[in-house]
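Asks: Could you look at this predicted model? Sequence included:
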Amino acid sequence: MARGGLVARVGLCAPGGIRLTGAVLMVGLTGGIGSGKSAVATRLVERGAMLVDSDRVAREVVAPGTPGLAEIVETFSGRVLAADGSLDRAALGAIVFGDEAARRRLEAITHPRVRARSVELAAAAAPDAIVVNDVPLLVEVGLAPTYHLVVVVQTAVSTRLARLARDRGMDRAEAERRIAAQADDARRSAAADVLLTNDGALAELHAAVDALWRDRLLPYERNVRERRVVRAKRVELTEPDPTWPQQYVRLAARIRHALAPMDLRLDHIGSTAVPGLAATDAIDIQLTVPTLADADGPLAERLADAGFPRVPQERWDGPRSAGSGRWEKRLHGSADPGRPVNLHIREAGSPGWRYALLTRDHLRADPDQRAAYLLLKRELAASAPDSATYTTAKDPWFDEEHLRAEEWAARTGWRP
């Protein structure tokens, strides 16, 4: 039984997904054919998740007697019907396979219905539900940004081929054709917030799923519902992670989806945006708004619903030039315990906005200043490991860095 007493299978298979309001945590689950994705889905349901089955809903909306099936017959003729009046998927596939226009006509019939039914069923979720959407083609159709978290099940191709032969009686040529028709491992990995490797025993997979549920999904759901931000109290420097830029891309896409149709500028800033620089493992993102008043109200609520609640109390940047006054901003963070984020919302063209971009670009361009800053970070992390002291202790260095960066900007013609 799901948490809150609800078990359902709903779906999200069309590009664009659905935007849920409120606190329901949406998890996208995907993996190549034969990867063991269904085993992960089953285990999550056993732990208490509400399973979202995109394949099942896609069949439901074209079942006998539905408007969806009627429109398909009207569009493609009665030859797509089986003798019992159900949809003959093989006959329909023969028509749309290799015909882009026909495929798009079919999608125009099915996708809106799947979206509408998905919204209807997901809206019935309990207030504290964790909704897991099992979508085989999640990456292929660009749905990753519509979820709070994307879980990818990855398995070696040789293992997948053996499973497809053993469990589905599929010959090797057909199995290879189906695997080749889907996204490859690299593309799925790029979309994954969590990568579950499933090359071992089922018990190993269950242990990994149980840990994901206990350590990440349960607290993530609670944090989203309670608008709580994950923030570290102590500073722990992490060696440069080459995946930080890729992680930023995923987070930025999620934020853009949450704020659509607003088209606001997002930038990766801070130490994780500077190659080769050790940093606290939190992704710093700058969201640009026309005025700070635009950062309040509906925009703040949309960010909170997407897993980026506002940090309480007023926030501002320490000014780096005399007489410039306080550099006001809004600060949001991440509700995801597995991925801390500092989301700085600043007004376009404001001093703090410009300085965040200038400092990042200067450190990227100047190896000597980058090395000096790294040395300072290591010294302070060892001597002042609490976050507040660490941040304040860096101020004198940044005051001098501001002057150096402005000189560099004037010399090179830098613009934000």
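Replies: It's in. Residues are numbered from 1 along each chain as shown.

Asks: switch to C-alpha atoms for all contacts and neighbour counts from now on
Replies: Will do.

Asks: mind listing the strands for the stretch 1-150 of the chain?
Replies: For the stretch 1-150 of the chain, the strands defined by DSSP state E, counting those that start in this stretch cover 25-31, 50-53, 130-134, 149-154.

Asks: Just to check, residue 236 is in contact with residue 280?
Replies: Yes: using C-alpha atoms under 8 Å, residue 236 makes contact with residue 280 at a distance of 5.7 Å.

Asks: Nearest to residue 92 among the strands of the stretch 1-150 of the chain would be which one?
Replies: strand 50-53 (21.8 Å; C-alpha to C-alpha).

Asks: How far away from the center of its chain is that closest one?
Replies: 18 Å (C-alpha atoms, centre = their mean, to the nearest Å).

Asks: again, but for stretch 154-164
Replies: 26 Å.

Asks: what's in contact with it?
Replies: Contact with stretch 154-164 is made by 31-36, 170-172, 175-176, 185, 195-199, as judged by C-alpha atoms under 8 Å, 6 or more residues apart in numbering.

Asks: So which of these are in helices?
Replies: Residues of those located in helices (DSSP state H): 172, 175, 176, 185.

Asks: Scan these and report the most crowded one.
Replies: When neighbours are taken as other C-alpha atoms under 10 Å, the top entry among those is residue 175 (20 neighbours).

Asks: Tell me how far that residue lies from residue 161.
Replies: According to C-alpha to C-alpha, to the nearest Å, residue 175 stands 6 Å off from residue 161.

Asks: Then residue 169?
Replies: Residue 169 sits 10 Å away from residue 161, going by C-alpha to C-alpha.

Asks: which of the two has more neighbours?
Replies: A count of neighbours by other C-alpha under 10 Å puts residue 161 above the other of residue 169 and residue 161, at 21 against 11.

Asks: one more structure, for comparison:
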Amino acid sequence: MMRIGLSGGIGSGKSTVSTLLGNLGATVIDADQIARAVVEPGTTGLQQIQETFGEEVIADDGTLNRPALAAIVFADTDRRKELEAITHPLIGERTAQLFREAPADAIVVHDMPLLVELGQTNSYHLMVIVDVPAHVRLDRLVEQRGMTRADAEKRIAAQASDEQRREAADVLLDNSRGLAELEQAVKSLWHNRIQPYADNLQHDRPVRRPDTVQIVDPDPDWAVQARRLCRRIAHQLDAAGFTDVRIDHIGSTAVPGLPAKDVIDLQLQVTDLSVAHQEVGDRVTRTHGAEHVDSALVGCSFKAALKGAGFTGLRPNEDHAQAWAPDPDLWRKYFANGADPGRLVHLHIRQAGGPASEIALQFRDWLRADDTARDAYAHFKHATAQAHPGGTPDTKQDYVEAKEPWFAQALPKARAWAEQTGWAIEGHPLR
């Protein structure tokens, strides 16, 4: 199934978006509804809250006095953690059950306020954030919900910042202009991105780049998008038991200031390419004892884990062998595409420590360090795209092939730079 995480700050209108998506056909799992259900009269949840916080949080009719409890927990971080220790496991258990009960071909929207705060955004094929500036949300809480300004400010301060949510978002839905505009935006998102994405996942259909070559100006958001995608892949592989991997943003979009095709290239290094065929076990669902279900595929095949991260069309491929390592077997790899029509992504799966994986990183870092080399490559790319613009399936690859003689000269320069500078791979494998 396709999994969508839906979140937004208090007062953003997230519930409205959730309702609109449900009307369009999504299966909605509403964390707020679950949170209310697990503390209804007669539940163990309400009993534990009463024992922990006292009679003052119980209303005369035996229900939870939410304003009284909120006044306690939003004023004291330790007390809020006590509440979360009670409610999160209960909510997680119920959420996991609802995920299990959803049809295999469903588009499941997990409507949850705290996805960003809890660092649990990596389990979804798509993260949708309802975006409204904090000062607008503050006014809404005061005017529409009758909160005092001080209480509203405390609620907002206890949540993630607008910047943190935007960092996590594949899709930002602006809900500051009115219901009509929001409804149109949600319908467009559903028909143009969510439904095609879900269909691609079901049929293992990759999204390929257009036949026409188009070089665009550098976009600072490329790096943000790549980080999000890397975390998503790492999370799914880790959950499936494939932990000995490394994921990097490579290619032109990984070089600040370099024009490029609007395609995110990622490199996944594995210890052995045979992992692409590895079957580990069965599909299961894990719950982390929090207000969240991790529906990653624990013990699944490598291919299924990639599909859990939104990548399809896994297939053997190869890079052009270079003079310093002429054996073609050293340049074999696997390749997959993203299934999201809203973000073109290429995933290169290469042997760790092999010449192909190493030069991909060295070339990227050389261009990052040498402005002259970067600008020369930019000029070459523009000229080559003009000479080989593609436009048909038969001419689509002409641009790529035309660059190979240039790479045969440039890549040794990148290797020489790496040797002269004592280059080493930064960071550690993502786990």
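Replies: The structure has been received and is ready for your questions. These numbers were taken from a predicted model, which means no experiment stands behind them.

Asks: Next, the contact list for the residue nearest to residue 86 of the first structure when sequence neighbours are not counted, please.
Replies: Distances taken as C-alpha to C-alpha, 6 or more residues apart in numbering put residue 64 closest to residue 86 of the first structure, at 5.3 Å, once the chain neighbours are dropped. Residue 64 of the first structure makes contacts with 85, 86, 87, as judged by C-alpha under 8 Å, 6+ apart.

Asks: Same check on residue 351 of the first structure?
Replies: Contacts of residue 351 of the first structure (C-alpha under 8 Å, 6+ apart): residue 327.

Asks: That one pairs with which position in the second structure?
Replies: Per TM-score structural alignment, the equivalent position to residue 351 of the first structure in the second structure is residue 355.

Asks: ok, now residue 391 of the first structure?
Replies: Mapped onto the second structure by TM-score structural alignment, residue 391 of the first structure lines up with residue 400.

Asks: the strands in the stretch 101-250 of the second structure, which residues?
Replies: Using DSSP E, counting those that start in this stretch, strands in the stretch 101-250 of the second structure cover 107-111, 126-131, 171-174, 245-250.

Asks: how about the ones you listed in a markdown table, adding mean neighbour count and distance to residue 70 of the second structure?
Replies: Output for the strands of the stretch 101-250 of the second structure, formatted as a markdown table (neighbours: other C-alpha atoms under 10 Å; distance: least, C-alpha to C-alpha, whole Å):
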| stretch | mean neighbour count | distance to residue 70 of the second structure |
| --- | --- | --- |
| strand 107-111 | 24 | 21 |
| strand 126-131 | 25 | 23 |
| strand 171-174 | 18 | 28 |
| strand 245-250 | 22 | 42 |
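
Asks: which residue lines up with residue 328 of the second structure in the first structure?
Replies: Residue 328 of the second structure maps onto residue 325 in the first structure, with residues paired by TM-score structural alignment.

Asks: should've said residue 40 of the second structure
Replies: Residue 40 of the second structure maps onto residue 63 in the first structure, by TM-score structural alignment.

Asks: again with residue 205 of the second structure
Replies: In the first structure, residue 205 of the second structure lands on residue 228 (TM-score structural alignment).

Asks: wait, what's in contact with residue 126 of the second structure?
Replies: Residues in contact with residue 126 of the second structure (C-alpha under 8 Å, 6+ apart) are 3, 4, 5, 170, 171.

Asks: do you know how far the aligned partner of the second one in the first structure is from residue 361 of the first structure?
Replies: For residue 4 of the second structure, the aligned position in the first structure is occupied by residue 27, per TM-score structural alignment. Distance check for residue 27 of the first structure against residue 361 of the first structure: by C-alpha to C-alpha, it reads 35 Å.

Asks: Could you count how many residues lie near the match of residue 328 of the second structure?
Replies: Neighbourhood size, residue 325 of the first structure [other C-alpha under 10 Å]: 12.

Asks: what's the closest non-adjacent residue to it?
Replies: residue 319 (6.6 Å).

Asks: So that neighbour lies in a strand, does it not?
Replies: No: per DSSP: H, G, I helix; E, B strand; the rest coil, residue 319 of the first structure lies outside any strand segment and is coil.

Asks: To residue 345 of the second structure, which of the strands of the stretch 101-250 of the second structure lies closest?
Replies: Short answer: strand 245-250, nearest of these by C-alpha to C-alpha, at 10.6 Å.

Asks: so the closest one matches what in the first structure?
Replies: Strand 245-250 of the second structure lines up with residues 264-269 of the first structure when matched by TM-score structural alignment.

Asks: Run the chain-centre distance for the matching stretch.
Replies: Distance of stretch 264-269 of the first structure from its chain centroid, counting by C-alpha atoms, centre = their mean, is 16 Å.

Asks: ok, residues contacting it?
Replies: The contact list for stretch 264-269 of the first structure (C-alpha under 8 Å, 6+ apart) reads 245, 248, 252, 256, 283-289, 356-357, 360.

Asks: Equivalent analysis for stretch 392-401 of the first structure, please.
Replies: 320, 321, 359, 376, 377, 380.

Asks: and with 7 Å instead?
Replies: Stretch 392-401 of the first structure is contacted by residues residue 320 when judged by C-alpha atoms under 7 Å, 6 or more residues apart in numbering.

Asks: So which bits of it are buried?
Replies: Within stretch 392-401 of the first structure, the residues scored as buried using 16 or more other C-alpha atoms under 10 Å are 398, 401.

Asks: sorry, back to before: thought residue 308 was touching the match of residue 205 of the second structure, still the case?
Replies: No: using C-alpha atoms under 7 Å as the test, residue 228 of the first structure is too far from residue 308 to be in contact (8.8 Å).

Asks: higher neighbour count, these two?
Replies: Applying other C-alpha under 10 Å to residue 228 of the first structure and residue 308 shows that residue 308 carries more neighbours, namely 30 against 22.

Asks: which residue lines up with that one in the second structure?
Replies: Using TM-score structural alignment, residue 308 of the first structure lines up with residue 311 in the second structure.

Asks: Could you pull out the helices in the stretch 1-150 of the first structure for me?
Replies: Along the stretch 1-150 of the first structure, counting by DSSP state H, counting those that start in this stretch, helices occupy 37-47, 54-60, 67-76, 89-96, 100-122.

Asks: same question, the stretch 251-400 of the second structure
Replies: Taking DSSP H, counting those that start in this stretch as the criterion, the stretch 251-400 of the second structure carries its helices at 302-308, 355-369, 371-387, 398-402.
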